[in-house]
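Visitor: Show me how the following folds:
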Amino acid sequence: MIRLGHDPSPTPELPVLTGASTVLARSGEGPWPRYRIVALADLGGGELLAAFDGRETGQDVPDPTGLVQRRSLDGGLTWEGFETLRDVDRAGRHWYCDPSIVVDEAAGRVHVFHTHAKDRGVWDAAAGTDDADRDVMGSAVSTSTDGGRTWTHRSVTAIAAPPALIRTAFPTSGTGLRLRQGPRAGRLVQPYAGWFLAGAGADTGTTDGEVTTDGESAADGAGEVVRSYVLWSDDHGETWHRGEPVGEDMDETTIVELSDGRILLNSRDHARGGHRRIALSSDGGETWEDRGIDEQFVDPGNNAQLARRFPEAQPGDPRAQELLFTNSRDPYARRLGTLSRSLDDGATWEPVGLFEPGNLDYSVVQPLGGGAIGILWEVEAREIRFTRLEAEDLPGE
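Guide: Next up, the predicted model:
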């Protein structure tokens, strides 16, 4: 069971984790002046793909922003140069940001969800599904069949944010899931944060990838609620469907598949109360059980990442219950980048060590095989850093 209501223990003195480390981007170097917002995926055979924002300034859209990537062919020991994931249209002022990678090994596809902005960002974007409307902040997914060397792009704005329910939304950066257990094995799942209109109707069914609603809409000025949900696909990303939302003040969200096939959702607290919020799904992200605040997760209101350390481990294997989590483990400030571990499917957590003793923003952790893990994180729009940690680099191994 996922337990709640723990009084957080005093943060112990944690060891600093050291591994094979690389700075993947630095302010003032490469194709953009600054870099933020990280995504990381293992494509298999030692090939890793890291994606992040290139920014004209350190600020969010609508400041000029595009998507770049770097690639490793040896499990993160060395990295190739910058590649363009999605180029910008500077003349037309079309900007792309917030990458999240979903790897579909069975189909040989890589999907990258991201935001499409023009003249407005999340705080003042207008409701709507027309990507030509300069006041609408939309969503897109880029798909590659050659390991991210070439991409095709398409909009999912109408699916992700129907205006009867949601003013605006964006995919949470980092990684999504391919489910491996149970009747929905093979499903692709991407987490979202949405600004839901107060009083908006609940979701109903889906047809041909389009999401329908009951048609009820909010009164103007009735307020908004930030909630988490996912988009999911059972046909390798050909069509996407929107699951029901969960919680209140559920901001940027990370998800992980548990050993029994359920999905654990762990969300940044939009109210910034010093901890994180969680929920569980037993139907592949279509509906959720809100579990509220979990005080085990000390956090200032920052994006974080969950992952299974051994995603191929089968139910009954103790390794199937080992989860990893990276975040800035401080209730007030974005500092103390901490790797935490659960050995019981997320019921209890223990901090393992610091991968970043100083300041940091978003982070991503991914398994690399053989017990090794990779962590990618950003430091104040100045640097994007990566470290590969072998099993022997982790305390208690």
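Visitor: drop to CA atoms for contacts and neighbour counts, all remaining ones
Guide: OK.
Visitor: measure stretch 321-332 end to end?
Guide: One end of stretch 321-332 sits 30 Å from the other (Cα to Cα, to the nearest Å).
Visitor: Check stretch 118-128 too.
Guide: Stretch 118-128 has an end-to-end distance of 13 Å (criterion: Cα to Cα).
Visitor: Could you do stretch 188-206 as well?
Guide: 16 Å.
Visitor: Report the secondary structure state of Ile159.
Guide: Taking DSSP: H, G, I helix; E, B strand; the rest coil as the rule, one finds Ile159 in the helix state.
Visitor: before we move on, what about Pro331?
Guide: Following three-state DSSP, we place Pro331 in the coil state.
Visitor: same thing with Arg272?
Guide: coil.
Visitor: how about this one, so we can line them up?
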Amino acid sequence: DNGMTWSNEQVVWDDAKNTCGNPCPVVDEETGRIWLFMSWNNGKDKESDIINKTSLSSRLPYVCYSDDDGKTWSKPASLEETCRDPSWGWYATGPGIGIQVKKGSYKGRLVIPANHSYDDPQGNLAGGPYGYGAHVIYSDDHGKSWQISESIKPGCNESQVTELSDGTLLMNMRSYNNKQARAISYSTDGGQNWSEIEHDFQLVESLCQAAVLNFGEVDGQGVHLFLNPAVPHGRDHLTLKVSLDDCRSWSNSKLVYEGPAAYSCITRLPNGRVGLFFEAGEKRPYEKMIFVSFDWNEIFLTGTIVP
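Guide: Predicted coordinates for the structure are as follows:
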């Protein structure tokens, strides 16, 4: 009912003390199937151990699906053989959402943003010669098979992908390049190959995940939305930005939550309202989860979304 009420929590995947996380769903609008990508690692391993390849096990991508709108889920299946370079250390899907390409020769392709750590002689990640990179997982046969793109690097991870009006894909990434801004890369072949990274200094960030969404048309105008803690340091002042020109400029911003806030997700609800789901709190950004929806026009009014 457009986020007014919610069912009880249910467990999609539980593997005792091992880590099952970084969920990243996408809906195949041609079949109705929801694909849910996740990452797994031995619960005794820390991220630094996995990056340095001294961990008990590798960090691996998995996928499961639901054909009944999320009520039940298939058993997660490993994608290690086809969607992980064996030289990588860390691996993470999302977090956030994937997309299905709507235009051009790659129409129908499912695209899942992901990231990894890689060998980098010039790098200094987790005290070793490693760096962070981003990539996508994609399928052209409705999930029967999956493959990975080339890496986007240096210094990029936790990514979200969106489709521009001409079918170009834009990857928006957390950046470790000391720019206090989001890293950007483009693909004109459905996500297989990516341009050199650049930074969008309109999108200030402080090393945190962010959300971006092609919201579709409003009054005949294509709209993209971007949400993150819009500060150069710390995690607070969660702010929604609007682009009306394929993410080239961000012409309006709206403070969503002034206090501590971190990871987030955006959706367009069936009734056309904007839906936001994010971490927030009074003293720390991880005290609670907040879902809020509002009419599109509220973006241009004064005041915060969440008082």
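Visitor: Please state their TM-score.
Guide: The pair, once superposed, lands on a TM-score of 0.88 when counted by TM-score structural alignment, normalised by the length of structure 2; 290 aligned residues with a Cα RMSD of 2.2 Å.
Visitor: Looking for the alignment partner of Ser228 of structure 1 in structure 2.
Guide: With TM-score structural alignment defining the correspondence, Ser228 of structure 1 maps onto Ala134 in structure 2.
Visitor: in which helix or strand would I find its match?
Guide: Element membership for Ala134 of structure 2 (DSSP states H and E) is strand 130-139.
Visitor: And that strand, what does it pack against?
Guide: In terms of contacts (3 or more Cα pairs under 8 Å, 6 or more residues apart in numbering; DSSP states H and E), strand 130-139 of structure 2 is packed against strand 110-119, strand 147-148, strand 156-163.
Visitor: The closest residue to the match of Ser228 of structure 1 other than its chain neighbours: neighbour count?
Guide: With Cα to Cα, 6 or more residues apart in numbering as the criterion, Ala134 of structure 2 has its nearest non-adjacent residue at 4.0 Å, and that residue is Asn115. Look at Asn115 of structure 2: counted by other Cα atoms under 10 Å, it has 26 neighbours.
Visitor: quick one: Asn115 of structure 2 and Tyr286 of structure 2, what's the gap?
Guide: Separation of Asn115 of structure 2 from Tyr286 of structure 2 (Cα to Cα) stands at 23 Å.
Visitor: returning to what we had before: export the helices and strands packed on strand 130-139 of structure 2 as a markdown table, with columns for distance to Glu198 of structure 2.
Guide: Shown next, in a markdown table, are those (distance: least, Cα to Cα, whole Å):
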| stretch | distance to Glu198 of structure 2 |
| --- | --- |
| strand 110-119 | 17 |
| strand 147-148 | 22 |
| strand 156-163 | 11 |
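Visitor: Figure out which of these is closest to Glu29 of structure 2.
Guide: Glu29 of structure 2 sits nearest to strand 110-119 of all those, at 9.9 Å, using Cα to Cα.
Visitor: against structure 1, where does that closest one fall?
Guide: Per the alignment by TM-score structural alignment, strand 110-119 of structure 2 matches residues 188-197 in structure 1.
Visitor: Next, the mean deviation of that stretch compared to structure 2.
Guide: Mean deviation of stretch 188-197 of structure 1 relative to structure 2 after superposition (mean Cα distance after the TM-score superposition for structure 1): 0.8 Å.
Visitor: Between the helices and strands packed on strand 130-139 of structure 2, which one is closest to Val11 of structure 2.
Guide: The closest of these to Val11 of structure 2 is strand 110-119. By Cα to Cα, the value is 21.8 Å.
Visitor: Does anything pack onto the closest one? Which helices or strands?
Guide: Packing partners of strand 110-119 of structure 2 (3+ Cα pairs under 8 Å, 6+ apart): strand 19-27, strand 91-93, strand 99-100, strand 130-139, strand 156-163.
Visitor: So which bits of it are buried?
Guide: 110-119 (16 or more other Cα atoms under 10 Å).
Visitor: same check, this time on stretch 349-356 of structure 1
Guide: Result for stretch 349-356 of structure 1 [16+ other Cα under 10 Å]: buried residues 349, 351-356.
Visitor: from those residues, which is closest to Gly301 of structure 1?
Guide: Nearest to Gly301 of structure 1, judged by Cα to Cα, of these is Glu356 at 17.1 Å.
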